[in-house]
Each structure stands twice: as C-alpha cells, then as structure tokens.
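A.B. asks: missing the sequence, but the structure's below:
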C-alpha cells in the first residue's frame, strides 16, 4: 500500500498540468475480460512505451499469469532488460539520463489509468500532431506542450492539427477541432484506434490487476448477505413472537 501511495504521488506532479484546454474525451470501451486485447496491449506497451516508462509495481510473472502468456514467451519477447521473471517491470533507461534528455524522469505508468482515467489516456494517445516548434517535433491536443516524442508515430503516421477559423471579439481565431493522420503509418486509422485501446486496456489492468476478481467476489458477498438477511429476519420474528 505504501508503494502504491508513493506511485500516485509521483504521477501527480507530472500530470497535474496535463488538463490542457477543454477537449472532449473519446470513450475508451475497454474490456478487461478480452485476453487477446490485454496481450496485444502488453506487447505494444513493452515495445513502444517501456523503454522509458516503468510499471514498477507490476511483476513479469504476475502479468504473464494474469494475461495467459507462457513465462518463456514473456521472457523472450516482452522482457527487454534481462530481469528475472519475478522482478518488477522497470525500464532500462537510467533515471538521471532520462531527466537530462526529457527535462524530467518519465513517470511510472502503473497507476496512470487510475489517476487520469481510461478516456483521457485513449484520447491523449490519439491526439499527437506535428509541431516543429516543439523539441521532439510534436505537440498534443489534450496535453499542450507535451515533453515526450510521439512513440506510436510509426503505427499512426504523421498527423496534423485541424482547425477552424472563428470570429472572437471581432478577431479571427484558429480553433483546434481535431487531429488528421496523413496515412503514412503502418496502420489504418481504425487499426490504430484499436491498438491504442489495447494499450489502454493493459494500463487499466495494471492499475488494478485484481479488479475482476474483486468484482466476482463482490457478487458472492452480496448473495451471502441476501441469504443471511432472510435467516436473520426469520430469527427476529421467532424471537419476538411471544413478546408481541
């Protein structure tokens, strides 16, 4: 519990300024019961995100067991640091170097879905656009002045910000209305959206791996309480029968 609190406090300073302008968030229709989605999300996350970001409150063997991935496949294809299967999932990038390159160490993402929400993550990962004024040549509609590169650009391709011109107080103002990919990525637009949803699904799982089990046990507890209530009510009637 102490480590989870520390992780949340670590994330908050990095994300508190991420609200950005008033951007409508797209609905992330993730499904924690979709094992194929979780496996693909884990694969994409480890290949494109884990080079910089930790999920250091997860362990390789726990993820492998929960997602139905054989441990040998996990070690061979999703563990790029050579850590033992029982180790925490840390990135290979030294924190000091990351701070020098990006201005601050990339935040741990174990709890990011719980801190920001699945809809925010889903919209954020689909809102990068080309901006030559930024250090990495991209900006983000949800998180303006973002300090990270668009690591999924090979999949999505280059994207540009679409705007409309409106009159505000007698002046023409360009207002952002969305992002348009140029179609030069490895995936079509709908394929990229699905890939992002898989990553979000994996991060939602990472934030609370026991969520489905907790919900399952909750139904049993409610059922027990309902049955207990019946017996308690009958006992009460029997106990007070002679009193009344």
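C.D. replies: The structure has been received and is ready for your questions. Since the model is a prediction, treat every value here as computed from it, not as a measurement. Numbers count the residues shown, from 1 in each chain.

A.B. asks: okay, CA-based contacts and neighbour counts for the rest of this
C.D. replies: Noted.

A.B. asks: ok, residue 46 touching residue 78?
C.D. replies: Yes - counting by C-alpha atoms under 8 Å, residue 78 is a contact partner of residue 46 at 6.0 Å.

A.B. asks: what about the closest residue to residue 132 other than its chain neighbours, neighbour count?
C.D. replies: Excluding its sequence neighbours, the residue lying closest to residue 132 (C-alpha to C-alpha, 6 or more residues apart in numbering) is residue 138, at 6.7 Å. By other C-alpha atoms under 10 Å, 23 other residues sit near residue 138.

A.B. asks: Relative to residue 200, how far out is residue 138?
C.D. replies: According to C-alpha to C-alpha, to the nearest Å, residue 138 and residue 200 sit 21 Å apart.

A.B. asks: give me every residue that touches the residue positioned nearest the centre of the chain.
C.D. replies: Nearest to the mean C-alpha position of the chain, counting by C-alpha atoms, centre = their mean, stands residue 203 at 3.7 Å. When contacts are counted by C-alpha atoms under 8 Å, 6 or more residues apart in numbering, residue 203 touches 109-113.

A.B. asks: Presented hereafter is structure B, for comparison with structure A:
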C-alpha cells in the first residue's frame, strides 16, 4: 500500500503536465456532413499546414472522393509534389532532420490529431496565438505555452495580441486576460477567420476518422435490429410459456 501511495505521488507532476493549462475551450461546432466546409478546410490545410505537417495515413484519392473533389482539381490545386500521384499517401517533403533543427522537434503527423487532442482543443489553439517577441518565432500560445511553431495563419488573421481588462478584486486593480484580438492586417476579419479555422478543424476531424459518419449510420441500423430482435424474442418467449401455469 505504501509503495502504491509513493508511486501516485511520483506521478502527480507528470499528470499535471499532461492536463495542460486550464484554459476554457471554445466549441468548434464541426459538421462532417458539410462538404463545402470540408473542402475549404482541406484547401487551408494544404496551403498553410502541409508544408510541415503530413497526414501520411490517408491518400489524396480517398480525400478527393470523400469530399466530392474531382480528381483533376485535386491534382491541380492540392498536390504540390510534381512526382506525386493521386493514389499516393499525403506525405510532405520536409526532411525530419531539417524540421527538428528548425522547430526543435520534428513536425508531428496530423492524421489523428483531432482524436488525440479533440476538436475543441484544436479550434481554441489555432485562435490563441499572440505576439511575443521573446519567442523564437515571435509568437506564443495561450493554450500551448512556449509553442515551438510559427503562427502559420497570421496572413489570414493578422497580428494577434492578448487583450486584458482591469477588474477590482478585493479592492485591488487586477489585469485579467479576456481573449485575443487581431490588429486587422489579415486577409480575413475576426468572424471570417473563426470560420476558416472551423473549416480546418472540421477537415482534421474527418482525417482522424473518415468512416465516422458511416460508422454512426451503421450503428443506428444495428440498434434498430437489436430492438426488433428483442421484440421477436419476447413474443417467442411468451409463445413457449403460454401453456405453463
């Protein structure tokens, strides 16, 4: 028993780190049935994320088919490697050693990131970058402090900064963090940027489980079969025991 208690105390620091910062997460509100959103998210991913992050467990052709993108358009606008074929895995060209030297660690594959982190975490994370001159890339992140990647969507959002409000707590003025605000130099306004991030996260949720909608649809059929089978079993049981008093 004493050994168990000691082990639990030893694990507390690692558990605290795994929990991450206590930042309220915004709801992504994804809709995997929205093909237009998924197509826009795929385009954003390929243009802004794919240079460093691969989704090596899915293929261009499968993505094009699932998202309703003609193969010709997929090849023209979303396959940047001239030697890649439509049936190839979606592997980027950045060498692992170069990525590790540039960012401190190899850029992780994002095929399953939505299942690992959760869609709400991704949605909040991508909207929580802020300017921080002390960091190597000039940005930090509220959800992921000391983040090791640049704000690749800054072109769309503009330069984001932390916003604070002065509040009285126990008679003292305290600066309290209330959110992120862009300087307005991006291509999109705040609402448009949030929508672009939602589309991107929607695509990453699809990537993590392309069969999710089909699995849910089959689940309804299975539950319906179980209900019908249960009713038939109940009627059969009554028929067998009808003459037993």
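C.D. replies: Noted; the coordinates are in hand. This is a predicted model, so every value here is computed, not measured.

A.B. asks: From what I see, the residue nearest to residue 132 of the first structure and residue 129 are in contact.
C.D. replies: Yes - under the criterion of C-alpha under 8 Å, residue 138 of the first structure makes contact with residue 129 at 5.4 Å.

A.B. asks: Quick check, residue 21 of the first structure in contact with residue 142.
C.D. replies: Yes - assessed by C-alpha under 8 Å, residue 21 of the first structure is found in contact with residue 142 at 7.0 Å.

A.B. asks: quick one: common contacting residues for those two?
C.D. replies: By C-alpha under 8 Å, 6+ apart, no residue touches both residue 21 of the first structure and residue 142.

A.B. asks: Counting residues, name the longest helix you see in the first structure.
C.D. replies: helix 211-240 (DSSP state H).

A.B. asks: May I have the secondary structure class of residue 23 of the second structure?
C.D. replies: For residue 23 of the second structure, the secondary structure call by DSSP: H, G, I helix; E, B strand; the rest coil comes out as coil.

A.B. asks: Look up how far residue 70 of the second structure lies from it.
C.D. replies: 40 Å.

A.B. asks: Now do the helices in the first structure.
C.D. replies: Using DSSP H, helices in the first structure cover 2-15, 35-48, 60-67, 71-77, 95-102, 112-116, 118-124, 153-156, 189-207, 211-240.

A.B. asks: Of those, which is nearest residue 29 of the first structure?
C.D. replies: Comparing those against residue 29 of the first structure with C-alpha to C-alpha, the closest turns out to be helix 189-207 (7.5 Å).

A.B. asks: That closest one vs the second structure, average distance?
C.D. replies: Aligned to the second structure and superposed, helix 189-207 of the first structure gives a mean residue distance of 0.4 Å (mean C-alpha distance after the TM-score superposition for the first structure).

A.B. asks: chain center to that helix, what's the gap?
C.D. replies: 8 Å (C-alpha atoms, centre = their mean, to the nearest Å).

A.B. asks: Give me the buried positions along it.
C.D. replies: Neighbour-count burial for helix 189-207 of the first structure flags 189, 192-207 (criterion: 16 or more other C-alpha atoms under 10 Å).

A.B. asks: Residue 21 and residue 142 of the first structure: which has the busier surroundings?
C.D. replies: With neighbours defined as other C-alpha under 10 Å, residue 21 of the first structure and residue 142 compare such that residue 142 has more, 23 against 11.

A.B. asks: what about residue 197 of the second structure, distance to residue 12 of the second structure?
C.D. replies: For residue 197 of the second structure, the distance to residue 12 of the second structure equals 34 Å [C-alpha to C-alpha].

A.B. asks: same thing with residue 59 of the second structure?
C.D. replies: 40 Å.

A.B. asks: Residue 157 of the second structure too?
C.D. replies: 38 Å.

A.B. asks: These two: which has the busier surroundings?
C.D. replies: residue 157 (27 against 11).

A.B. asks: How about the contacts made by that one?
C.D. replies: Residue 157 of the second structure neighbours (C-alpha under 8 Å, 6+ apart): 182, 184-190, 193.

A.B. asks: Mark which of those residues are buried, thanks.
C.D. replies: Using 16+ other C-alpha under 10 Å, the buried ones in these are 182, 186, 188-190, 193.

A.B. asks: Quick check: of these, which lies closest to residue 88 of the second structure?
C.D. replies: residue 193 (30.8 Å).

A.B. asks: Tell me how many other residues surround the residue lying closest to residue 197 of the second structure once chain neighbours are set aside.
C.D. replies: Excluding the flanking residues, the one nearest residue 197 of the second structure by C-alpha to C-alpha, 6+ apart is residue 123, at 6.5 Å. By other C-alpha under 10 Å, 24 other residues sit near residue 123 of the second structure.

A.B. asks: Residue 123 of the second structure touches residue 28, doesn't it?
C.D. replies: Yes - counting by C-alpha under 8 Å, residue 123 of the second structure does reach residue 28; the two are 5.6 Å apart.

A.B. asks: what residues are shared contacts of the two?
C.D. replies: Common neighbours of residue 123 of the second structure and residue 28 (criterion: C-alpha under 8 Å, 6+ apart): 198, 201.

A.B. asks: Give the aligned equivalent of residue 6 of the second structure in the first structure.
C.D. replies: Counting by TM-score structural alignment, residue 6 of the second structure lines up with no residue in the first structure.

A.B. asks: do you know how far residue 6 of the second structure is from residue 202 of the second structure?
C.D. replies: Going from residue 6 of the second structure to residue 202 of the second structure by C-alpha to C-alpha gives 43 Å.

A.B. asks: just residue 58 of the second structure next, same as before
C.D. replies: Counting by C-alpha to C-alpha - residue 58 of the second structure and residue 202 of the second structure are separated by 16 Å.
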